[in-house]
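> starting from these lines, generate the structure:
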Amino acid sequence: MTNTHRRPSLTGFFAFVVLWVILATFNFGFGTSELNPLQGALTCPSPAPSSTSTCIEMTNAQFGYVTAGFTVGGFVGSLCLSPLKAVLPILGSSSKAALILSGLWNVAGGLVQAYAGSWPILALGRLLMGIGSGIALTIVPGFLNDISPPALQGSIGVLNQLSIVIGILVAQALGVSSLGDKGSNRWRIVPVISAAIALAQLLLSPFAIECPSDSKEPDSIRKKLWKTEPQESNGHDQAREVEEPLLTPEEPDADTGSNHSGSLHSPPEKHSVFSLLRLALTFGTLNGEEDEIRKGTRMIIFTQMAQQLSGINAVLYYSTGILSDVLKNGGGSKEDDDKTAKLIGLGITVVNFLMTFPPIPLIDERRVGRKRLLQISSGTMAISALALSLSMLNSASVPAAVSIVTFTAGFSAGLGAIPFLILPELVPRSVIPSASSLGIACNWLANITLSLIFLPLKDALGGYVFFIFAAIDAIIFITITGYYRYKPISNIRSRPE
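The predicted model follows:
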């Protein structure tokens, strides 16, 4: 049996809005990786006489504190969303205004880093940039979800992770270029570029729209972004065109009949960040809705922390140092080893970028789906971490490089994009703002923990350190297999035209 249903047709304005939104997460990716290839150029053992010196005096431990400044700022920024909601609407859309604030923090952070003359000032710049990134990571997934047609929310949502990966790639490429050469202060141009990108987002903001769910007329805003066209299909395909959010089915809105679950600031919240945390830690019998919120919140916390504890940032932050240590026993000069390590680090980032594309069509539940991609991702990372440990213990540079590449590819296949994509799907939209803040805060908390303990662990355990990540990734695989589920439904009311 065939009938007519409507296929979304995206407008050029939709592409502009998506680009404007993901500039914020691009800067997060840029900030994540910008210091990794620049460590040799910006650090020196002797005092730096002025803010325009070629390097800054700091030890490896102090460089770790500078790196951690970004994650501490991200943790703070991710918790700012709920308090800001009370004041942001006076600027227009609360989501749009939050992205503008994110850009302001990033401009300030980039400029402070560029003119830093000591490691505490450099750490302050990283802290400011981290605050902007924390706000952005909380806002962007829900914003993309809200402006996208229901049938394309998965594919559009992956652009959040793609923008992060592109930011990492650009930062790595700049570090490998002449901007990362020792004995030059050209490394200061890199944080200026970050500030310039944030400034571009601020200048484009007057032309961007409000988040539809922050508007009194969301449907009129969405009509500017995408239209629908009649399309012949059989009843089975139509029934599967729109699928239910994960774990928690949404009822259509009473006033519009809409089942759009991507709102970040829609109905009044029933839970604050801390009440959601208490609920997630509660054991015992709860009523139906509260139990579904608890299940969804627990999965948000788990997937967000799993993304960081999987070990990916140990590779992204310190891949150059890891590979330099492995290459030391290869017989080459230290300068050649460092250059080779930088190039391999850039190659790792390219793989991370390329492997972000395959999950885009596969994320649909009619193909591979969220759960299987998460299983493939965590399983690949567990095996790769085990191989990396063995390679480091045996000073095998080629297997170590291959293991890092497969580790990164495994991350990109699932754990990179899906935790952000499913965040607005796991709970009813009335608690998405608080759930987003809680989930992203847990993500940053895990990031902070990892950035502070990885180097001491690596120094103490050597190659054995990645056995820990192999075990963590195996636990992630087992947990996803046992507790994660996606429930497609055969019929829900679509949004009225």
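
> drop to CA atoms for contacts and neighbour counts, all remaining ones
Fine.

> ok, now how distant is the nearest residue to residue 9 once chain neighbours are set aside from residue 175?
In space, and not counting its chain neighbours, residue 9 is closest to residue 227: 5.0 Å by C-alpha to C-alpha, 6 or more residues apart in numbering. According to C-alpha to C-alpha, to the nearest Å, residue 227 stands 43 Å off from residue 175.

> now show me the structure for the sequence below, then we'll compare the two:
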Amino acid sequence: MSSSVEASEDNEELRKPFLHTGSWYKMRSRQSSLTGMSSSARILSDGSVSILLCVLIVSLGPIHFGFTLGYSSPTEDEIISDLRLSVSQYSIFGSLANVGAMVGSIASGQIAEYIGRKGSLMIAAIPSVLGWVVIATANDSSFLYLGRLLGGFGVGVISYTVPVYIAEIAPQDSRGRLGSLYQLSITTGTMLAYLFGIFVDWRLLAVIGALPCLLLIPGLFFIPESPRWLAKMGLMDDFEASLQVLRGFETDISVEVNDIKISVSSANKRTAISFALLRRKRYWFPLMVGIGLLGLQQLCGINGVLFYSTTIFENAGISDSKLATFLLGAIQVAATAVSTWLMDRAGRRILLMVSSWSMTVCLIVVAAAFYVQSSVSEDSNWYHVMAILSLVGLVAFIIAFSLGMGAIPWLIMSEILPIGIKGLAGSVATLVSWLLSFGITMTVNLLLDWSSGGTFTIFATMSALIVVFVTLFVPETKGRTLEEIQTSFR
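Modelled structure (predicted):
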């Protein structure tokens, strides 16, 4: 009887500092302390369910991310016709999402450090919704551009904050699996943009694009803040309460609490973080790995393919290019789901190696198909054979990318950056990613007009460089706590 009373008192102490995380958790903790707890309450008190709920809610952000990427592909012809834009003007529209994302990425690290991961996502969601509304009501290119910039800003903040939040709340044995849900959500958003783009016009498609962030805003009130951020800010009572909810009220968290306290003890929130710190190997090496992976992820041409896949299929002679684009998106979702299952089994390095090797081979096949196609008549059998081969090669490229290079660079970036410089270094790595993405999406239409075969030859070369980079520099992070990973760089 006495142990039951003590447990009840302990749970009561846990609930007091946790009121700020939302009434849902307050209600759940009260249910858990009752002797006659119902079966549904027992399920809710399990930490794995809490973490999964948190991940599903914040994954609405990357769904908006993916929808933004996919939006420009099925809408190109309609928007050009309705607003009388040139191809170059539409290329500007497509690439402005990257410009907005660059601005968002510059601010993302500092926003996430000063007001928390949840506050950062709230700041991302509001301009994202406004951006879609502006696009849906646009009557000229200027409003179209403004809406794209606003949505891109939200994407930039989301692209840093969501992987970091997931990595900081996930247990070490499931961090890879949960972290890869970020990329799965992006691919799902892209596929939905392709799917709805077949049936609705571009204005209604923009309205649909606003829905994920409209759902994210209220959802943020029902999830806890990152315990590691709370610890870094010195909010120790809130930190322990948040971690207890995430791990389950019956779980002993004392060892993990001590590990996190030791890790953040040297990172005082009042300490000025500057670029001078990046001269130390324990800081510049993980930053270099993060920048290298995120940069090469863009240079292999993935966003160029996703932004303008409909145009690429039209160039390849595919009659129903919108349907082919949707099927490409659906295959990407399926391949990313497989990657999610493999992440904590095979490990990060082996998946990156398999992914990058396969991407290189696929892009060489696509380049060769376009070279042959450009040298034969459109009425010849070879022309149609090469069209099918280029389609198969692109599908295989998307599958190969999704198996490793899609999710792992963002996951590793969130795992290896030390907590003391995570805001600054994460902003730099994310900025480089979006800067290169802007360059690719801005020039891919021009490159395709120049030479489809030459364009994919360039992308194949970049994919081959990924193999070299992973072999030389990328560490394995599977099965290690964030504190162990970051300590290893010392």
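
> superposing both, give me the TM-score.
Superposed pair, TM-score by TM-score structural alignment, normalised by the length of the second structure: 0.79. Supporting alignment: 419 aligned residues with a C-alpha RMSD of 2.8 Å.

> more crowded one of residue 227 and residue 175 of the first structure?
Legend: neighbour count by other C-alpha atoms under 10 Å for residue 227 of the first structure and residue 175, higher for residue 175 (25 against 15).

> map the more buried one onto the second structure.
If you follow residue 175 of the first structure across to the second structure using TM-score structural alignment, you land on residue 197.

> any idea how far its match is from residue 333 of the second structure?
Distance, residue 197 of the second structure to residue 333 of the second structure, by C-alpha to C-alpha: 17 Å.

> ok, now residue 80 of the second structure?
Taking C-alpha to C-alpha, one finds residue 80 of the second structure at 29 Å from residue 333 of the second structure.

> between the two, which is the more surrounded one?
When neighbours are counted by other C-alpha under 10 Å, residue 80 of the second structure and residue 333 differ, and residue 333 comes out ahead with 24 against 15.

> what secondary structure does the more buried one sit in?
Following DSSP: H, G, I helix; E, B strand; the rest coil, we place residue 333 of the second structure in the helix state.

> correct me if wrong: it contacts residue 182.
No: Residue 333 of the second structure is not in contact with residue 182 according to C-alpha atoms under 8 Å; the separation is 11.6 Å.

> OK, contacts around the counterpart of residue 130 of the first structure in the second structure?
The equivalent of residue 130 of the first structure in the second structure is residue 152 (alignment by TM-score structural alignment). Residues counted as contacts of residue 152 of the second structure (C-alpha atoms under 8 Å, 6 or more residues apart in numbering) are 68, 96, 97, 98, 99, 100, 101, 102, 104, 128.

> can you say which helix or strand has the fourth one in it?
Meaning residue 98 of the second structure. With secondary structure defined by DSSP states H and E, residue 98 of the second structure is part of helix 87-136.

> repeat for the first one
Here residue 68 of the second structure, judged by DSSP H and E, is contained in helix 60-71.

> tell me the helix or strand right after that helix.
helix 76-83.

> residue ranges for the strands of the stretch 101-250 of the first structure, please.
Assignment of strands within the stretch 101-250 of the first structure using DSSP state E, counting those that start in this stretch yields the ranges 226-234.

> on that earlier part again, most neighbours among the contacts of residue 152 of the second structure, which one?
Taking other C-alpha under 10 Å as the neighbour criterion, residue 101 ranks highest of the contacts of residue 152 of the second structure with 33 neighbours.

> residue 314 of the first structure contacts residue 450, doesn't it?
Yes: counting by C-alpha under 8 Å, residue 314 of the first structure does reach residue 450; the two are 7.3 Å apart.

> common neighbours of these two, please.
With C-alpha under 8 Å, 6+ apart, residue 314 of the first structure and residue 450 have no common neighbours.

> what's the aligned partner of residue 399 of the first structure in the second structure in contact with, if anything?
Alignment note (TM-score structural alignment): residue 399 of the first structure maps to residue 389 of the second structure. Residue 389 of the second structure sits next to 365, 366, 369 when contact means C-alpha under 8 Å, 6+ apart.

> export these as CSV, with columns for distance to residue 255 of the second structure and neighbour count.
What follows is the contacts of residue 389 of the second structure, written out as CSV (distance: C-alpha to C-alpha, whole Å; neighbours: other C-alpha atoms under 10 Å):
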residue, distance to residue 255 of the second structure, neighbour count
365, 52, 24
366, 52, 28
369, 57, 24
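
> closest to residue 187 of the second structure out of the residues you listed?
Residue 187 of the second structure lies nearest to residue 366 out of the contacts of residue 389 of the second structure, by C-alpha to C-alpha, at 21.7 Å.

> what's the counterpart of that closest one in the first structure?
In the first structure, residue 366 of the second structure lands on residue 388 (TM-score structural alignment).

> and the helix or strand that contains its match, how far from the second structure on average?
If you go by DSSP H and E, residue 388 of the first structure is part of helix 370-393. Here helix 370-393 of the first structure, set against the second structure after superposition, deviates by a mean of 0.9 Å using mean C-alpha distance after the TM-score superposition for the first structure.

> next one: stretch 154-166 of the first structure
Aligned to the second structure and superposed, stretch 154-166 of the first structure gives a mean residue distance of 0.7 Å (mean C-alpha distance after the TM-score superposition for the first structure).

> now that stretch: which residue numbers in the second structure?
Matched against the second structure by TM-score structural alignment, stretch 154-166 of the first structure falls on residues 176-188.

> can you tell me what residue 241 of the first structure aligns to in the second structure?
In the second structure, no residue is equivalent to residue 241 of the first structure according to TM-score structural alignment.

> now swap in residue 426 of the first structure and tell me
In the second structure, the residue paired with residue 426 of the first structure according to TM-score structural alignment is residue 416.

> what's the burial count for the closest residue to residue 233 of the first structure other than its chain neighbours?
Leaving aside its sequence neighbours, residue 233 of the first structure sits nearest to residue 2 (C-alpha to C-alpha, 6+ apart; 5.3 Å). Residues within reach of residue 2 of the first structure, counting by other C-alpha under 10 Å, total 11.

> residues contacting residue 2 of the first structure?
Taking C-alpha under 8 Å, 6+ apart, we find residue 2 of the first structure in contact with 232, 233, 234, 235.

> how near is the match of residue 366 of the second structure to residue 174 of the first structure?
Using C-alpha to C-alpha, one obtains 26 Å as the distance from residue 388 of the first structure to residue 174 of the first structure.
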